[in-house]
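A.B. asks: Can you look at this prediction? I've put the sequence above it.
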Amino acid sequence: MRRTEKSKEDFFDAKAKFLRNERVRYENGLPSSHIPEDIVYWERNAEDLAWFLSDSSGDLTASALERAEELFLWMDSNEGKAPRDGSKDPVEKALGSKLSNTKQDKKSNKNGWTTYGSSLLKSAKKRGYPDVFNSRDPISETLEWAEELFLWMDSHEDKLPSKKSKDLIEKSLGSKLSTMRQNQMSNNRGWPIYGSELLKLAKKRDYPDVFNMADLTYNALEWAEELFLWMDSHEGKAPITTAKDPVEKSLGVKLSAMKQIKKNNDRGWTTYGSKLLKLAKKRGYPRVFNRVDLTSEALEWADELFDWMYAHEEKFPSRRSKDPVEKALGIKLSNMRKNKKNNKNGWTTYGSKLLKLAKQRGYPCVFNTGGSKC
């Protein structure tokens, strides 16, 4: 298979790195992966060995300077900005990755830095980027980001940036803030290094609690109060997740999630659960966070259905009716028939009791598709 120009470049770069590593191992007197015959040949042919060493060194320095020039040209055209290895732009990403590796080589003084490092630093200084190969100090880098965060908050009435914002700057700051809070809580991923300095700066800038995890109890009770106010204004009805009204839908989704959290006793329920239940009882909704009993709910609805049918001369409710009560009953009846036919969506849980009640109320075939005979 013929190599493309790019694959050739990658191949020779890998080969050069291999030879460089072998040369360093040989110079340090370490066992080489070369076969013994090669070692013996080198030892007996000093001229060839000298050629190999000098030629490799020359290639490494020239190659490093060539890559550096490519880097500097890119930085020139991007207002001196250093490329990032996390960029979506393939050119910037490739340059950023190489720059990151070179910084690491300089820091650890390995992978040929002893050979070409001085030439590379000289070139960087000449081109106006004397610090480009320095590894960033995590403390300085974090404090620089924090200052950017505080400036943003200053200009937005002390608002915390949201990681869900559509504004890219706010979203980026919000995501990083969320990560920093997690780092402080778990005391890892660099927090032991920069944490104290970060908190000191936050206090100085009048945001002493910005890196604290949100008060789960306060947030839960605040949301619950919003929920209960909504229910008060809707005759005690609980919001549903499928509502067309965005406010009801949002409350319904959160309520559904809270019921699941209570059931599993996780995601903070041990922290705020008791206070949430106490508030719910106080506001007259003691069972609002309980998971619905499917059987009880189905039987309660069925009684409502049979009462309606009895009052309408045994007529089945139509899901196309303009009357909202009949329409709701008709839609639910249609769904129940499908559940029975497919034996899904809870039918295995409440089906037998529903059929028993239907027979008891004089409608034994009501859940057959089309209301056909039993």
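C.D. replies: Arrived safely, thanks for sending.

A.B. asks: rest of the way, CA atoms for contacts and neighbours
C.D. replies: Will do.

A.B. asks: Does Y194 lie in a helix or a strand, and which?
C.D. replies: Assigned by DSSP states H and E, Y194 belongs to helix 191-204.

A.B. asks: Likewise for F306?
C.D. replies: Here F306 sits within helix 294-311, counting by DSSP H and E.

A.B. asks: which of the residues in that helix are buried?
C.D. replies: For helix 294-311, burial by neighbour count (16 or more other CA atoms under 10 Å) applies to 295, 298-299, 301-302, 305-306, 308-309.

A.B. asks: Same question for stretch 41-59.
C.D. replies: For stretch 41-59, burial by neighbour count (16+ other CA under 10 Å) applies to 49, 52-53, 56-57.

A.B. asks: my read: I139 touches W191, true?
C.D. replies: No. Counting by CA atoms under 8 Å, I139 stays clear of W191, with 9.5 Å between them.

A.B. asks: and here's the other structure:
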Amino acid sequence: MASIDFSAEIPQLRSTLGSIEQVTDVSALEARIAELEKEATDQNLWDDVDNAQRVTSALSHAQTELRRVTELGQRIDDLEIMVELSAEENDAEALAEAETEFASIRKSLDELEVRTLLAGEYDERNAVITIRAGAGGVDAADFAEMLLRMYLRWAERHGYPTKVMDTSYAEEAGLKSVTFEVSAPFAYGTLSVEGGTHRLVRISPFDNQGRRQTSFAAVEVIPLIESTDSIDIPDNELKVDVFRSSGPGGQSVNTTDSAVRMTHLPTGIVVSMQDEKSQIQNRAAALRVMQSRLLVLKKEQEAAERKELAGDVKASWGDQMRSYVLNPYQMVKDLRTEYQEGNPSSVFDGEIDEFIDAGIRWRAEQGKAANA
């Protein structure tokens, strides 16, 4: 006897998929793919490398989105056939397989449903993430490195390419700061809910008296701008310094002044870049990140002005958005969504999808409430 009422659940799966298809606008997506495919076959496409990369990347992302939707429709059809055959033949093993496939489809639909909530102007972009050690001394620097590993492992689990763009090592252990890029469809929209202050509570491995220590790290997530974005920075607003790249403990890893530190004088925003091999490449990478940060700053200022005009002065994000407690008990808890996990080790190993999904749903609800 099946533990799942497939006669009710399969129509529900189809209904959910139908809602997703409506929000995704499959017809518009197919038209977009046809347009991009036409551009991609232009024999002069690679005369402009930046535009060619934009076109091929956009085409790949759009095809992936369409495939996710169409494949789920096919899987639901196959599930229905599997259930009918197992019932006709009274095959308990086949029925168990159907139940497993049902759970898998349900999970995929939930993930796709969350994706439909990412409708921000820059949600489709790649993400640039900066982690900075906060209060807590060497424990905070170690915590920053733990968070870096957590996000890199999360990206690895999903097959998303990452690139560490700049690293500033702490003297004793860990990181003062690190900036890295995640390349994936909707990377910014997905990871933007991770922005904020993260808190770690544990017995400090750096305290010879074994005392409990609370430390903090700040996570900043910005969208990576594209060449088509209109963000011009006058040369007289930028100060550019060059220096040698360095490794842990200040050890020099480059014998030339290839690393670049770029400062936007009006705002004081500083971007460092040392991943690329040449000064020219590092300067170009630093400028893209600087433009991205200024773009975010502009949007934040516009949003703040709208809130002020509307009389809404309530902050939507608190100073501490998530706590990772390793002692006296084991728990990771998001302070906005109330979602929590009792296994911090798995979280630090990159299993943060449930936190991210809860954050996206929470943000959507906050948006609805604000517009009500």
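C.D. replies: All right, it came through fine. Because the structure is a prediction, the values reported are computed rather than measured.

A.B. asks: what TM-score comes out when they're superposed?
C.D. replies: The TM-score (TM-score structural alignment, normalised by the length of structure 2) is 0.22; 136 aligned residues with a CA RMSD of 6.6 Å.

A.B. asks: which other helices and strands contact the helix holding Y194 of structure 1?
C.D. replies: Helix 191-204 of structure 1 is packed against helix 138-154, helix 168-186, with contacts defined by 3 or more CA pairs under 8 Å, 6 or more residues apart in numbering; DSSP states H and E.

A.B. asks: List the buried residues for the longest one?
C.D. replies: Residues 170-174, 176-178, 180-184 are the ones in helix 168-186 of structure 1 that count as buried (16+ other CA under 10 Å).

A.B. asks: Compute the inter-axis angle for that helix and helix 191-204.
C.D. replies: On the basis of axes from the mean of the first three to the mean of the last three CA atoms, to 10 degrees, helix 168-186 of structure 1 is oriented at 120 degrees to helix 191-204.

A.B. asks: Which residue ranges of the stretch 251-372 of structure 2 form strands?
C.D. replies: Counting by DSSP state E, counting those that start in this stretch, the segments of the stretch 251-372 of structure 2 that form strands are 259-264, 269-273, 320-325, 331-334, 340-341.

A.B. asks: out of the ones you listed, deepest packed?
C.D. replies: Comparing the strands of the stretch 251-372 of structure 2 by mean neighbour count (mean count of other CA atoms under 10 Å), strand 259-264 comes out on top with a mean of 22.

A.B. asks: how about the helices in structure 1?
C.D. replies: Secondary structure of structure 1 (DSSP state H): helices at 5-27, 36-44, 46-76, 90-108, 113-126, 138-154, 168-186, 191-204, 216-232, 246-264, 269-282, 294-311, 324-342, 347-360.

A.B. asks: quick revisit: and the buried residues of helix 294-311 of structure 1, which is closest to Q360 of structure 1?
C.D. replies: Closest approach between the buried residues of helix 294-311 of structure 1 and Q360 of structure 1, by CA to CA: F306, at 10.6 Å.

A.B. asks: Now do that closest one against K6 of structure 1, distance only.
C.D. replies: 76 Å (CA to CA, to the nearest Å).

A.B. asks: now swap in I193 of structure 1 and tell me
C.D. replies: Taking CA to CA, one finds I193 of structure 1 at 41 Å from K6 of structure 1.

A.B. asks: Can you classify T167 of structure 2 by secondary structure?
C.D. replies: Here T167 of structure 2 is strand, with the state taken from DSSP: H, G, I helix; E, B strand; the rest coil.

A.B. asks: number of nearby residues for it?
C.D. replies: Counted by other CA atoms under 10 Å, the residues lying close to T167 of structure 2 total 22.

A.B. asks: can you check S108 of structure 1 too?
C.D. replies: 10.

A.B. asks: hmm, back to that, and I193 and K6 of structure 1? Which one has more around it.
C.D. replies: Neighbours were counted for I193 of structure 1 and for K6 using other CA under 10 Å; I193 has more, 13 against 8.

A.B. asks: what's near enough to touch that one?
C.D. replies: I193 of structure 1 makes contact with 138-139 under the criterion CA atoms under 8 Å, 6 or more residues apart in numbering.

A.B. asks: related to what we said a few turns ago, dump the helices and strands packed on helix 191-204 of structure 1 into a markdown table; add distance to Q360 of structure 1 as well.
C.D. replies: Shown next, in a markdown table, are those (distance: least, CA to CA, whole Å):
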| stretch | distance to Q360 of structure 1 |
| --- | --- |
| helix 138-154 | 66 |
| helix 168-186 | 58 |
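
A.B. asks: and of these, who's closest to K259 of structure 1?
C.D. replies: Across these, closest to K259 of structure 1 is helix 168-186 (CA to CA), at 25.3 Å.

A.B. asks: before we move on, the earlier item: now for the helix holding F306 of structure 1, which elements pack on it?
C.D. replies: Using 3+ CA pairs under 8 Å, 6+ apart as the contact test, the elements touching helix 294-311 of structure 1 are helix 347-360.

A.B. asks: Give me the distance between the residue lying closest to V270 of structure 2 once chain neighbours are set aside and D166 of structure 2.
C.D. replies: Leaving aside its sequence neighbours, V270 of structure 2 sits nearest to T263 (CA to CA, 6 or more residues apart in numbering; 4.4 Å). Shown here: T263 of structure 2 relative to D166 of structure 2, a distance of 15 Å by CA to CA.

A.B. asks: same check, this time on G367 of structure 2
C.D. replies: Counting by CA to CA - G367 of structure 2 and D166 of structure 2 are separated by 34 Å.

A.B. asks: Same drill for these two, tell me which one is more crowded.
C.D. replies: D166 (22 against 12).

A.B. asks: looking at it, that one is touching N282, isn't it?
C.D. replies: No. D166 of structure 2 lies out of contact with N282 (CA under 8 Å); the separation is 9.8 Å.
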